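>>> Got a sequence here, can you build the structure:
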Amino acid sequence: MATRIHATPVLSYSALLPFFSRRATRPTTFRPSPSPCRFVSVSVSSMARRGFSTSPSSSQEDQFASSEELRFEPPLRIVEYPDPILRAKNKRINTFDERLKKLVVEMFDVMYKTDGVGLSAPQVGVNVQLMVFNPAGERGEGEEIVLVNPIVYKASQKTILFNEGCLSFPGIYADVERPASVKIDARDITGRRFKVNLSGFPARVFQHEFDHLQGTLFFDRMTQDVLESIRSELKALEKKYEEKTGKPSPEKIEDYEGIKVVAGFAGR
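Model prediction:
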């Protein structure tokens, strides 16, 4: 994945996460910003407008993935736009068993094989709230990390513009503006709950993968000018889908109504 850094990110080594394509995992330097990003608390309605999931409601509590919904057939493969799987609802996980561990192992396997360092479950056709990553991007190196049921509860006012790409959009790269820092709550592979603060580059990675868990794709967060620059490439992926499946594309960029950017977030 190619990146273009337009502002100096704040980087916490202890919170280091990978980017989602190996092409962007080895930047030359990271320097702390003279003025660290300020976190702000935001209301539930504001978080929803910004595209973030907030604490689950009572109705959401019932939306756990069943054993059948965690079933998969290896080898896993990357789901590409405009497959409707990428827009489907991703259920929360409340069973931390061997099936989940096997899914995580298979996700890491496909991630390494596709030269990635981060991957979300819907990108391999499993609609659950799960992402995996390894900062080193190499099997046997670095640290393999798992996030289950992540929630964003704070975000910085400061935003940074990066040139993003995505394994589900092969060969497409464009600028996306996101908050420089976020605070999240999640569970690990054993179900243990934890909180972590992510800043700069790691926050960027998390937000991209987190968007996948919300059914949001990276072009949803692009300005109209930027979106126009990749329109032909998106149309090519839509045509590829139609030729492969024999079905009409479930969404077309020609019909896209665009987004309204709110404080660096995109709401549809």
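
>>> When you work out contacts or count neighbours from here on, use the C-alpha atoms and nothing else.
Will do.

>>> Shouldn't L100 be within a strand?
No: under the criterion used here (DSSP: H, G, I helix; E, B strand; the rest coil), L100 is helix, not part of a strand.

>>> For it, grab the count of nearby residues.
L100 sits with 18 neighbouring residues when counted by other Cα atoms under 10 Å.

>>> quick one: it from E177, how far?
Distance of L100 to E177, given as Cα to Cα, to the nearest Å: 33 Å.

>>> next one: Q207
Separation of Q207 from E177 (Cα to Cα): 11 Å.

>>> Endpoints of stretch 218-232, how far apart?
Terminal-residue distance, stretch 218-232 (Cα to Cα): 16 Å.

>>> oh, I was asking about stretch 179-196
Taking Cα to Cα, the first and last residues of stretch 179-196 lie 16 Å apart.

>>> cool, and stretch 174-184?
This stretch, stretch 174-184, spans 26 Å end to end (Cα to Cα).

>>> Please point out which parts of stretch 83-91 sit buried.
For stretch 83-91, a neighbour-count test (16 or more other Cα atoms under 10 Å) marks 83, 85-91 as buried.

>>> how about the residues you listed, which pair is most distant?
D83 and K91 (17.9 Å; Cα to Cα).

>>> Now do stretch 155-174: distance from first to last residue.
The first and last residues of stretch 155-174 sit 22 Å apart, counting by Cα to Cα.

>>> how deep is L119 tucked in, by neighbour count?
If we define neighbours as other Cα under 10 Å, then L119 has 30 of them.

>>> for S232, same thing?
Using other Cα under 10 Å, S232 has 13 neighbouring residues.

>>> could the buried residues of stretch 83-91 go into a markdown table alongside secondary structure and distance to S58?
Output for the buried residues of stretch 83-91, formatted as a markdown table (DSSP: H, G, I helix; E, B strand; the rest coil; distance: Cα to Cα, whole Å):
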| residue | secondary structure | distance to S58 |
| --- | --- | --- |
| D83 | coil | 30 |
| I85 | helix | 25 |
| L86 | helix | 25 |
| R87 | helix | 23 |
| A88 | coil | 20 |
| K89 | coil | 17 |
| N90 | coil | 17 |
| K91 | strand | 14 |
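
>>> Now the second one, please; I'll put the structures next to each other:
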Amino acid sequence: MHRGTIPGSSGSVHPLRLPADPALRTRCAEVTSFDAELARLVEDLFASMYAAYGVGLAANQIGVPVRVFVYDCPDDEDRRHLGHVVNPRLVETGGAIVRGPESCLSLPGAEAAVERRDRAVVEGYDRRGEPVRIEGTGFFARCLQHECDHLDGGVYADRLTERRRRRVLRAVRPAPWSAPDGG
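Next comes the predicted model:
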């Protein structure tokens, strides 16, 4: 992205994967090439996230099994956090355990209260290979933890009791941004 450009403005919108798609359940591979293809992926992720009105999106949610996610997410003080992380590692969580509503673009129509830590720190790289460290609190910390879960092959429903998890998965409905037949 060049200074002054809107993230995703040169990207393509991709359909998002639903729970039946194996792409959501597979741990993503490390990125090894910080090249034009990676820059294009970051743009496509932003375009796809904005088209679905999301606040975060992981690469496997559009069927690309690599460790990249983007975000445009407020924290609890309504400060905007905008960026991307390549090969993220959740290196620290802390603060209170907060039970709050969580939803996901890959589980459209469903929402559940999920326990997450109120603070999270993620380290990784930007699309050029420069190190980044992102610290979040409140809703933004929830977003960082949620996207890291995706890259490990998980969804928020995995953090629920079996009964609540089944209820969430039954509530999932295809959305305009969903891939046909979940893949």
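
>>> Make CSV from the buried residues of stretch 83-91 of structure 1 and add distance to D185 of structure 1 to it.
Below are the buried residues of stretch 83-91 of structure 1 laid out as CSV (distance: Cα to Cα, whole Å):
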residue, distance to D185 of structure 1
D83, 29
I85, 25
L86, 23
R87, 23
A88, 22
K89, 20
N90, 17
K91, 16
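
>>> quick one, helices of structure 2?
36-51, 138-151, 162-171 (DSSP state H).

>>> V66 of structure 2 maps to what in structure 1?
In structure 1, the residue paired with V66 of structure 2 is V128, using TM-score structural alignment.

>>> which residues touch that match?
Contacts here follow Cα atoms under 8 Å, 6 or more residues apart in numbering; on that basis V128 of structure 1 touches 65, 70, 89-93, 121-122, 213.

>>> Tell me where structure 2 has strands.
Counting by DSSP state E, structure 2 has strands at residues 56-58, 68-74, 80-102, 112-125, 131-137.

>>> Mean distance of the shortest one to its aligned residues in structure 1, please.
Put plainly, it is strand 56-58 of structure 2. By mean Cα distance after the TM-score superposition for structure 1, the fitted strand 56-58 of structure 2 averages 0.8 Å away from its aligned residues in structure 1.

>>> What of the last one?
If you overlay the two and look at strand 131-137 of structure 2, the average distance to its match in structure 1 is 2.0 Å (mean Cα distance after the TM-score superposition for structure 1).

>>> can you list contacts of that strand?
Strand 131-137 of structure 2 is touched from outside by 75-76, 85, 118-126, 141, 144, with contacts defined as Cα under 8 Å, 6+ apart.

>>> In structure 1, what stretch matches that strand?
Aligned by TM-score structural alignment, strand 131-137 of structure 2 corresponds to residues 193-199 of structure 1.

>>> buried residues in that stretch?
Buried residues in stretch 193-199 of structure 1, counted by 16+ other Cα under 10 Å: 197-199.

>>> since we're on the closest residue to A88 of structure 1 other than its chain neighbours, how many residues are nearby?
Nearest residue to A88 of structure 1, sequence neighbours excluded (Cα to Cα, 6 or more residues apart in numbering): G215, at 6.1 Å. Other residues near G215 of structure 1 come to 17 when the count uses other Cα under 10 Å.

>>> The one 3 residues further on now?
F218 of structure 1: 21 surrounding residues under other Cα under 10 Å.

>>> How much space separates it from L103 of structure 1?
Distance, F218 of structure 1 to L103 of structure 1, by Cα to Cα: 24 Å.

>>> now G215 of structure 1
Note on G215 of structure 1: its distance to L103 of structure 1, by Cα to Cα, is 20 Å.

>>> quick one on the thing from earlier: of all the strands of structure 2, which one is nearest D181 of structure 2?
Closest to D181 of structure 2 of those is strand 56-58 (Cα to Cα; 19.5 Å).

>>> hmm, who's touching the closest one?
Contacts for strand 56-58 of structure 2 (Cα under 8 Å, 6+ apart): 45-46, 49, 67-73, 105, 143, 147, 150-151.

>>> Among these, list the two that are farthest apart in space.
Pairwise distances across the contacts of strand 56-58 of structure 2 (Cα to Cα) peak at 18.9 Å, for the pair R67 and C73.

>>> Same drill for the two, tell me which one is more crowded.
A direct count of neighbours by other Cα under 10 Å for R67 of structure 2 and C73 places R67 higher, at 24 against 21.

>>> For V168 of structure 2, see how far away the more buried one is.
When distance is defined by Cα to Cα, R67 of structure 2 is 26 Å away from V168 of structure 2.

>>> Also A59 of structure 2?
In terms of Cα to Cα, A59 of structure 2 sits 22 Å off from V168 of structure 2.

>>> re the thing from before, how about the strands of structure 2, which one is nearest G182 of structure 2?
Closest among the strands of structure 2, using Cα to Cα: strand 56-58, at 15.9 Å.
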